[in-house]
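Novice: need a structure here:
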Amino acid sequence: MELPSEHTIARGLLAGQASAWESMYDTLAPRIWQSVARRVGPHQHEVADIVQETFLAAAGSLRTFDPSRGTLWGWLSGIARRQAALYFRRRQTRPPSFETSLFDAESAQLETSEPLPADLLSAAETAQSVREALSMLPLDYEELLVARYLDELSLDELAARDATSTTALQSKLARARRALRSALARVTGERVLP
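Specialist: Purely as a prediction, here's the structure:
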């Protein structure tokens, strides 16, 4: 079954067609899920909650969607970014909790080649800081960094995708990395080396 185009879905949504909501979900939910998971991490329940909140917020604010200002994906991914930011704000108001399972087997870990609990915790904290910093960036910088370093697209592939020169893309990538360093410094409260 071929899914309808975003343009067709957008027209249906604006015309009040209930079937357009189902089409939007079927077409865009996997991309929204992936986008949210990159921001929040591998916490399936939190990702599911944020994706659900994204579609609920979209239903409540459909009147703000203007196809002349951007794509349906851009509008919905912007809502997802805001929902993920709300998730991070809510987490900051709660005291941090550490999983005791990381510390339970510390002595057993010392005798194996598996990572130590402290290393696992440090890696998890670093990954969370990077996700939070990425969510603070302009969408084009975030998408570029994710495509380059997580999806491992080459500069040539990215330049072709964005219909730009490799030189222009390298400049934009350098600006995106600087913005990420600055965001990481704000998230961690530490100076991040260039």
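Novice: For the rest of this, base every contact and every neighbour count on C-alpha atoms.
Specialist: OK.
Novice: hey, where'd the strands end up in this structure?
Specialist: Defined through DSSP state E, the strands belonging to the chain form an empty list.
Novice: Now do the contacts for Asp119.
Specialist: By Cα atoms under 8 Å, 6 or more residues apart in numbering, Asp119 lies in contact with nothing.
Novice: what's the nearest residue to Leu155 if we skip its chain neighbours?
Specialist: The shortest distance from Leu155 to any residue that is not its chain neighbour, by Cα to Cα, 6 or more residues apart in numbering, is 6.3 Å, and that residue is Thr166.
Novice: Could you count how many residues lie near Trp21?
Specialist: With neighbours defined by other Cα atoms under 10 Å, the count for Trp21 comes to 18.
Novice: got a list of what it touches?
Specialist: Contacts of Trp21 were listed using Cα under 8 Å, 6+ apart, and they are Ile9, Leu13.
Novice: another one to check against the first:
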Amino acid sequence: MDLSDQDLVEQIKAGDDAAFEALLERYRDRVYRLVISFTRNPADAEEVLQDVFLTIYRKIASFEHRSAFSTWLYRITVNTALMKLRGRGPVQESIDEYLPQFTRDGRHARMVVDFTQGPEKQLLRKEREQVVREVIEALPPDYKVVLVLRDLEGLSNEEVAEVIGASVLAVKARLHRARLVLRGKLEQYMTEPRTRQ
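Specialist: Predicted structure coming up:
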């Protein structure tokens, strides 16, 4: 019978190292997947993964079950990954040019590409996926974390808010802007002439 996270946490607090190994095994792949989506670098992801579980081991005694263990783990993971990203330096590109722009009378300043007509006809699937990965990688960390947690990890807006320590309204706003940037960059990619190799 598998023990719950709460049972494992209580056993770890009591000094059971095997319980920590079981918890590590349960979450290792999920944490790595989340971290690699931020860092896009296996060496950095491994380093962050180690830092996350070292932090969990050191701070498990302070975990008070006010939220689910997984939420606490995500919070530590996100904070550790963001510190790693910030260590790389600032994101060079502004996202503003990819957000919708309007004329004074409230109309879109540029035509909006309709993606519902089958983007597979415009891009090969593999190529499109690569572009999406590059767009997500280029997002500022505050937007990237919300997009990854919500759209890739499947957390609810409320869970994301708890993980990043922001309001649900702030999560919705960042998620909306991140999706607009993603759409804007894909629109630019699909409408600009380019040579394919």
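Novice: how much space between the closest residue to Arg131 of structure 1 other than its chain neighbours and Arg177 of structure 1?
Specialist: Excluding its sequence neighbours, the residue lying closest to Arg131 of structure 1 (Cα to Cα, 6+ apart) is Arg39, at 4.6 Å. If you measure Arg39 of structure 1 against Arg177 of structure 1 using Cα to Cα, to the nearest Å, the figure is 17 Å.
Novice: neighbour-wise, which of those two wins?
Specialist: Neighbour comparison, Arg39 of structure 1 and Arg177: the larger count goes to Arg39, with 24 against 17 (by other Cα under 10 Å).
Novice: All the helices of structure 1, in order from the start?
Specialist: With DSSP state H as the criterion, structure 1 has helices at 6-14, 18-40, 44-60, 72-92, 101-104, 106-110, 117-136, 139-145, 155-162, 166-188.
Novice: Same list, those, but as CSV with distance to Asp66 of structure 1 please.
Specialist: Formatted as CSV, these follow (distance: least, Cα to Cα, whole Å):
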stretch, distance to Asp66 of structure 1
helix 6-14, 9
helix 18-40, 16
helix 44-60, 13
helix 72-92, 9
helix 101-104, 48
helix 106-110, 55
helix 117-136, 23
helix 139-145, 18
helix 155-162, 23
helix 166-188, 27
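Novice: Now do the same contact list for the residue sitting nearest the centre point of structure 2.
Specialist: In structure 2, the C-alpha nearest the mean C-alpha coordinate belongs to Val148, at 2.5 Å (Cα atoms, centre = their mean). Contact partners of Val148 of structure 2, counting by Cα under 8 Å, 6+ apart, are Leu34, Ser37, Phe38.
Novice: Aligned to the second one, what sits in structure 1?
Specialist: It stands for Ser37 of structure 2. Under the alignment (TM-score structural alignment), Ser37 of structure 2 pairs with Arg38 in structure 1.
Novice: is it true that that match touches Ser129?
Specialist: No - with contact defined as Cα atoms under 8 Å, Arg38 of structure 1 and Ser129 do not form a contacting pair (11.8 Å).
Novice: Nothing else from me, thank you.
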